[in-house]
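**Q** have a look; sequence and predicted model below, questions after that.
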Amino acid sequence: MTTDRRVLVHPDRAALAASVAARFLTKVVDLIEDEGEAHVVLTGGSVGIEVLAAIADSPARNSIDWSRVHVWWGDERWLPRDDDERNEKQARRALLDHVPVDAAKVHPFPASDDGLELEAAAAAYADELRAAAPEGDEHPRFAITFLGVGPDGHVASLFPEREGPRVETVGVIAVHDSPKPPPQRLSLTLPLINTSERIWLVLAGGDKAPALGLALAGASPADVPVAGVLGRKRTVFFVDEAASAEVPESLIMPTSYWTAAMDTTEWMPRG
């Protein structure tokens, strides 16, 4: 299976969020029509949550049969279930509380007040992934995985100069030494993230430009974890102008930004 990386530049954060939301709505409708369901992995971070809010605000949101969407997360902070800093709670406020998702198909990571130790929580999430997988597999087939990117190049809770980006197994890990608070977290591993059919990385701001430039130039994932991200079909960096400052011109898609009115073939092959 071939894959590629491309960068789609938007004039500002608002255009970025609206464009990704429109693309998501159209793609998920197609996925459900073709395959009957869609497994989607969400991310946290300010831009990621803005995208979810833009999906909720779109008049096209009801075009999706939300009962056929499974929702997962790429990582989570080890905090109580109702903590405002949990990616799960932010995603619920931005999107999931506003659409008719099937509660049984929303799969948040365990919380620190669920009665589990961190390592056991990682194992429990791996078990949940396995339970939703096709027979004989260890995880579902993720149709779309959203990722944010930190100024240091981290994705999910896989940080530079830590063990996380070096883990070679397809699974879920406990993170004990995050340089960002809180220090304890749960995260999918890079090999599991890379089983996704499509990985959409969403980032804005000039402070992200160096990490993006290094990733596209082939930096080591141990030093710049985002450099190790590669979806099975497609890897797209949705960025604003400021974040694109160090992107090679050859990787920037010709269309300024995508809207629902455009045929997807104008800027990337379908799929």
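**A** Structure's in. What do you need?
**Q** C-alpha only now, for contacts and for neighbours.
**A** Fine.
**Q** which non-adjacent residue is nearest Leu190?
**A** Leaving aside its sequence neighbours, Leu190 sits nearest to Pro165 (C-alpha to C-alpha, 6 or more residues apart in numbering; 6.3 Å).
**Q** kindly report the same for Trp78.
**A** Leaving out its chain neighbours, the residue that sits closest to Trp78 by C-alpha to C-alpha, 6+ apart is Arg185, at 4.8 Å.
**Q** and the strands in the protein?
**A** Ranges of strands within the chain are 5-10, 38-42, 69-73, 75-77, 142-147, 172-175, 185-188, 198-203, 234-240, based on DSSP state E.
**Q** surely Leu52 meets Gln90?
**A** No: using C-alpha atoms under 8 Å, Leu52 is not in contact with Gln90; the gap is 9.4 Å.
**Q** how about the residue nearest the centre of the chain, what does it touch?
**A** Closest to where the C-alpha atoms of the chain average out (C-alpha atoms, centre = their mean) is Phe146, at 1.7 Å. Contacts for Phe146 (C-alpha atoms under 8 Å, 6 or more residues apart in numbering) come out as 40-43, 48, 74, 199-202.
**Q** what about it, distance to Gly231?
**A** Distance of Phe146 to Gly231, computed by C-alpha to C-alpha, to the nearest Å: 11 Å.
**Q** what sits in contact with each of those two?
**A** Residues touching both Phe146 and Gly231 (C-alpha under 8 Å, 6+ apart) are Ile199.
**Q** and the helices in this protein?
**A** For the chain, the helices defined by DSSP state H cover 13-35, 46-57, 87-94, 118-131, 190-193, 209-216.
**Q** below is an additional structure, to be compared with the one above:
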Amino acid sequence: MTNERRVLVHPDRAALAASVAARFITTTVDILHEQGEINVVLAGGSVATEVLEAINASAARDTIDWDLVNFWWGDERWVAKNDPERNELQARTALLDHIAVPAANVHPFAASDEGTDLDSAAADYAARLEAASIDGTALPRFDITFLGVGPDGHVASLFPHQPGIRESDASVLAVRDSPKPPAERLSLSRPALNSSRCIWMVLAGPDKASALGLALAGASRDEVPVAGIKGRRYTNFFVDREAAAEVPENLTASTF
């Protein structure tokens, strides 16, 4: 089985979002033809939201049979359901509220105002993941996992030098010491993320160049968490020219 890391460089942020959106639509159609269902893990952040907006704006959007698509999240801020900082709300506004996806196919984390606590919310999401498994594991068959990358190299809510990046057993983590506010969050663990068939990391801007360069140069996952993330078949870094500034040329493929 192939297990490749590829860096695909785009001229600017707008071209990046449009290209990833187009690739998502064609890849999703192909996977649905192959296996009849797909599990997609969504990310938060401005670039990820722009990709979802571009999917929504595409004339090819409804070539996807949305009845067969399941949406999960890689992490979530522990805020109220309607807080604008919530990843779920951003994804619904950008795409999910505009497509014919059944409500039962959308699997958000619990919110802070829904009558539960952080630990119970983590346990509940882990149970929901296990219930969606088709092979007796603790997870569904994740097909495409979107991830952003922070300037410090964090992915989902797995931060440098924090215990979350070293977790090897749990599928879902209750995070209480995030160095990026809010301090409390929910996150899939590194093994859960790495169970995905394909990981698509989408990042833009000069502040991401150092983390990407270090990750591809072999930095430790404790120092640069993104270095420890790798899909079962493919790990694609979709970046703009500024984010690729410190990536060796032999690792990149230009889209322009």
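**A** It's in. Here the structure is a predicted model, which means the values were calculated and not measured.
**Q** mind putting the contacts of Phe146 of structure 1 into TSV with neighbour count?
**A** Below are the contacts of Phe146 of structure 1 laid out as TSV (neighbours: other C-alpha atoms under 10 Å):
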residue	neighbour count
Val40	22
Val41	21
Leu42	23
Thr43	28
Gly48	25
Gly74	27
Ile199	26
Trp200	22
Leu201	22
Val202	25
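**Q** switch the strands of structure 1 over to TSV; also include distance to Asp102 of structure 1.
**A** Below are the strands of structure 1 laid out as TSV (distance: least, C-alpha to C-alpha, whole Å):
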stretch	distance to Asp102 of structure 1
strand 5-10	32
strand 38-42	13
strand 69-73	8
strand 75-77	21
strand 142-147	17
strand 172-175	24
strand 185-188	23
strand 198-203	23
strand 234-240	28
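**Q** on that earlier part again, more neighbours: Leu52 and Gln90 of structure 1, which one.
**A** Leu52 (25 against 21; other C-alpha atoms under 10 Å).
**Q** what's the distance between that one and Ala38 of structure 1?
**A** Using C-alpha to C-alpha, Leu52 of structure 1 is found at 16 Å from Ala38 of structure 1.
**Q** and Gly164 of structure 1, by the same measure?
**A** Where Ala38 of structure 1 is concerned, Gly164 of structure 1 sits at a distance of 27 Å (C-alpha to C-alpha).
**Q** same thing with Gly205 of structure 1?
**A** 30 Å.
**Q** could you do Asp114 of structure 1 as well?
**A** Asp114 of structure 1 is 28 Å from Ala38 of structure 1, by C-alpha to C-alpha.
**Q** give me the more crowded residue out of those two.
**A** Using other C-alpha under 10 Å, the more surrounded residue of Asp114 of structure 1 and Ala38 is Ala38, with 25 against 11.
**Q** how about that one, what's its partner in structure 2?
**A** Under the alignment (TM-score structural alignment), Ala38 of structure 1 pairs with Ile38 of structure 2.
**Q** look up the closest residue to that match, ignoring the ones flanking it.
**A** Nearest to Ile38 of structure 2 is Val69, by C-alpha to C-alpha, 6+ apart, at 5.1 Å.
**Q** try Ala174 of structure 2
**A** Leu186 (5.0 Å).
**Q** show me the contacts for the one you found.
**A** With contacts defined as C-alpha under 8 Å, 6+ apart, the neighbours of Leu186 of structure 2 are 75-78, 109, 118, 121-122, 157, 172-175.
**Q** ok, Ser58 of structure 1 to Ile199 of structure 1 distance?
**A** Counting by C-alpha to C-alpha, the gap from Ser58 of structure 1 to Ile199 of structure 1 is 22 Å.
**Q** who's in contact with the residue nearest to Leu190 of structure 1?
**A** Counting by C-alpha under 8 Å, 6+ apart, Pro165 of structure 1 makes contact with 158-159, 189-190, 221-222, 225.
**Q** apply 6 Å and report the result again.
**A** By C-alpha atoms under 6 Å, 6 or more residues apart in numbering, the contact set of Pro165 of structure 1 is 158, 222, 225.
**Q** distance check, the last one against Pro165 of structure 1.
**A** Translated: Pro225 of structure 1. For Pro225 of structure 1, the distance to Pro165 of structure 1 - C-alpha to C-alpha - is 6 Å.
**Q** identify the contacts common to these two.
**A** Counting by C-alpha under 6 Å, 6+ apart, nothing touches both Pro225 of structure 1 and Pro165.
**Q** just to revisit the earlier point, winner for burial among the helices of structure 1?
**A** Ranked by mean neighbour count, those are led by helix 190-193 with a mean of 23 (mean count of other C-alpha atoms under 10 Å).
**Q** what's the average distance of that one to structure 2?
**A** Its aligned residues in structure 2 lie a mean 0.5 Å from helix 190-193 of structure 1 after superposition (mean C-alpha distance after the TM-score superposition for structure 1).
**Q** what's the burial count for Pro179 of structure 1?
**A** Residues contacting Pro179 of structure 1 under the criterion other C-alpha under 10 Å number 12.
**Q** tell me the spacing between it and Pro160 of structure 1.
**A** Taking C-alpha to C-alpha, one finds Pro179 of structure 1 at 9 Å from Pro160 of structure 1.
**Q** Lys180 of structure 1 too?
**A** Going from Lys180 of structure 1 to Pro160 of structure 1 by C-alpha to C-alpha gives 12 Å.
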